[in-house]
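[1] Dropping a prediction and its sequence here:
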Amino acid sequence: MASQKIIFFDIDGTLVDPIMWEKSRDILASIPESTRVAIKKLKKNGVMPVIATGRPKQAILPLAESLGISDLITSNGQEVVIGNKSVFQNFIQQEVINFIHKYSSQQGAQILYDTTVGLVSSMETVEEEAVRALMENEIPQQVMQVLVNTEQPIKQIFPMKAELSDIKIVKSGYSYYDLLPKEISKASGIAHFLQETGTPVDQTFAFGDEENDVEMFEFVGTAVAMGNATKVLKEKANWVTKEVWNEGIYHACEKLRLI
């Protein structure tokens, strides 16, 4: 396996067309057909596709199954799955979660906690089946990351506090932010993955579009930014492909002679 090439794919804005997603809210229908064809050709050529996402594992299993991918880095590197088996999990210290939960409640912030038993919400009512509302006086346990959806400046909700000194805030979308340990990223998840599989870094590629892909881009052998990626990420990339909705993944895989 040491000589096998591996590609780490972000989901939102990379595997998934954000325009189609906004219209349909169907994540499987938002994967361009050209991307599905590219994934099949990669596997046929002996290239391993791996999902590397900020999303929790349970939230992406249908997408992974749809693409025939069983290797995952989820929760921004807090969990690593190889062959459908979890080989690594990391949690935010409980005292930090206690502070975040209490402080965010005082600020009126509505947040999600990514836990080993799924997503739990600070909201009293939730619309999504995959999310459970916290019971009164319940404090989330075994949290891998905290997800915040807000159009306010994130620092208004979580200003620098001593209790958060070991936590970083990463922008993962237009109004989405992820809170996780400073030493954790998609890159640290990839490092665990490569250690488990015995793969050298120079055999790795990464595709992404947002700022939570920066560390991943700095770590892998070849970094490919989608045409719809942020300026920050494009500056970190070795190569910029077309937009996700313009056959960006297929185009890049073809140009890089991976398919």
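    Received the coordinates, thanks. Numbering: from 1, shown residues only.
[2] rest of the way, CA atoms for contacts and neighbours
    Fine.
[3] Ends of stretch 106-115, what's the gap?
    Start-to-end span of stretch 106-115 (CA to CA, to the nearest Å) is 22 Å.
[4] So which bits of it are buried?
    A109, Q110, I111, L112, Y113, D114, T115 (16 or more other CA atoms under 10 Å).
[5] Could you export the residues you listed as JSON lines, including secondary structure and distance to K44?
    As requested, these are exported to JSON lines (DSSP: H, G, I helix; E, B strand; the rest coil; distance: CA to CA, whole Å):
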{"residue": "A109", "secondary structure": "coil", "distance to K44": "46"}
{"residue": "Q110", "secondary structure": "coil", "distance to K44": "44"}
{"residue": "I111", "secondary structure": "strand", "distance to K44": "41"}
{"residue": "L112", "secondary structure": "strand", "distance to K44": "38"}
{"residue": "Y113", "secondary structure": "strand", "distance to K44": "38"}
{"residue": "D114", "secondary structure": "strand", "distance to K44": "34"}
{"residue": "T115", "secondary structure": "strand", "distance to K44": "35"}
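[6] Presented hereafter is structure B, for comparison with structure A:
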Amino acid sequence: MEKYLICTDLDGTLLNDNHQVPKKTRRLLRKLMKEGHYFSVATGRLFHAANEFAKSVHEEAFTIASNGSIAASKDGIFHQIKTDNAALIKIYDVCRAEKVRAFFFSTDTVYFVGEMPSHFKEDDDKERVQAVKHVSINERETFLTHVDDMINGLIVEENDISRLHDLRAELEQLPNVHFLSSHHNNIEILPKSIDKAVAVQTLAERLGVKQENIIAFGDGENDLGMIEYAGIGVAMGNANEALKQKADFVTETNDKEGIYKFLKNRF
């Protein structure tokens, strides 16, 4: 039997608008895994939060977190690449000077500059920064104490979105760092040359799954590399237009069980 590796983003993809994995989708993924196929979440969330969702689908599920900086099986992390410390320090200094909210992630801790954004305190969005600990790093000395633990980061602008364009242009001059976006109001900070596609490739090779047998689902810019790399790249109905143009298929929206409908038809 040809084995497939199914990789899905979380927010706006696997999760519905209530931040839940739809029951029919979960049942089908479990059925496919029982038949010998593989499943992995592939998200920008930090490892702790991503792993919780992966295990809620199946205890044998794989976890790709921090936009490809981390990949893990049930036995633990087997792929981990952190962002260069010098780049993180420069980004921290710029964000503090510009008074822009920034978050830096280890595997289980969120370090944040400024106040936690209001929407991260609300029930609908607080899971996006779900972690064991949240640590304020408004003091530079505190930041430097923890920088060795930081794998990747996120810059958020809630009010003047146009500021992000100029800020990203400035930060992209830095060496050894890479930027993507998972939402119109953020900038994702990653190690150079790392994205979800790198981790998906690493996982597929580990499992012996052919590239043409990788099915990837996503909805945002940070899913683009994964969608292009997969043999079968699927954009959600709610995905941005750039992703839809690059995908092999477009399915229903995340709130209409797009993953379930595509996989049910495929298998």
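    The structure has been received and is ready for your questions. Since the structure is predicted, the reported quantities are computational estimates derived from the model, not experimental observations.
[7] TM-score them against each other, please.
    For this chain pair, the superposition-based TM-score is 0.87 by TM-score structural alignment, normalised by the length of the first structure; 247 aligned residues with a CA RMSD of 2.2 Å.
[8] Tell me the one of the buried residues of stretch 106-115 of the first structure nearest S24 of the first structure?
    Using CA to CA, L112 comes nearest to S24 of the first structure of these, at 22.6 Å.
[9] Name the nearest residue to the aligned residue in the second structure for that closest one, sequence neighbours excluded.
    Counting by TM-score structural alignment, L112 of the first structure corresponds to F103 in the second structure. Among residues not flanking F103 of the second structure along the chain, F112 sits closest, at 4.4 Å (CA to CA, 6 or more residues apart in numbering).
[10] Please report how far that neighbour lies from V100 of the second structure.
    Per CA to CA, F112 of the second structure is found 11 Å from V100 of the second structure.
[11] before we move on, what about F120 of the second structure?
    Distance of F120 of the second structure to V100 of the second structure, given as CA to CA: 15 Å.
[12] Pretty sure K82 of the second structure sits in a strand.
    No. K82 of the second structure sits outside any strand when classified using DSSP: H, G, I helix; E, B strand; the rest coil, being coil.
[13] in the longest helix along the second structure, what's buried?
    Longest helix of the second structure, by residue count under DSSP state H: helix 85-98. Across helix 85-98 of the second structure, burial judged by 16+ other CA under 10 Å covers N85, A87, L88, I91, Y92, C95, R96.
[14] from these, which two are the most distant?
    The most widely separated members of the buried residues of helix 85-98 of the second structure, counting by CA to CA, are N85 and R96 (16.4 Å).
[15] what's stretch 20-39 of the first structure in contact with?
    Residues from elsewhere that reach stretch 20-39 of the first structure (CA atoms under 8 Å, 6 or more residues apart in numbering): 15-18, 49, 62-63, 66-67, 244-245, 247, 249-250, 253, 259.
[16] Mark which of those residues are part of strands, please.
    P49 (DSSP state E).
[17] What is the nearest of the contacts of stretch 20-39 of the first structure to Q195 of the first structure?
    Once CA to CA is applied, the member of the contacts of stretch 20-39 of the first structure that ends up nearest Q195 of the first structure is P49, at 16.6 Å.
[18] and the closest one, how many residues sit next to it?
    24 (other CA atoms under 10 Å).
[19] Aligned against the second structure, show me the partner of it.
    Counting by TM-score structural alignment, P49 of the first structure lines up with F39 in the second structure.
[20] Can you name the residues that contact its match?
    Taking CA under 8 Å, 6+ apart as the test, what F39 of the second structure contacts is L5, I6, C7, L29, M33, A61, F62.
[21] so who does S69 of the second structure touch?
    Neighbouring residues of S69 of the second structure by CA under 8 Å, 6+ apart: H79, Q80, I81, K82, I151, N152, L190, P191, I194, D195, K196, A199.
[22] please redo it, this time with the cut-off set to 6 Å
    Going by CA atoms under 6 Å, 6 or more residues apart in numbering, S69 of the second structure touches Q80, I81.
[23] Which residue, neighbours along the chain excluded, lies closest to the equivalent of it over in the first structure?
    Aligned against the first structure by TM-score structural alignment, S69 of the second structure finds its counterpart in Q78. In space, and not counting its chain neighbours, Q78 of the first structure is closest to N90: 5.1 Å by CA to CA, 6+ apart.
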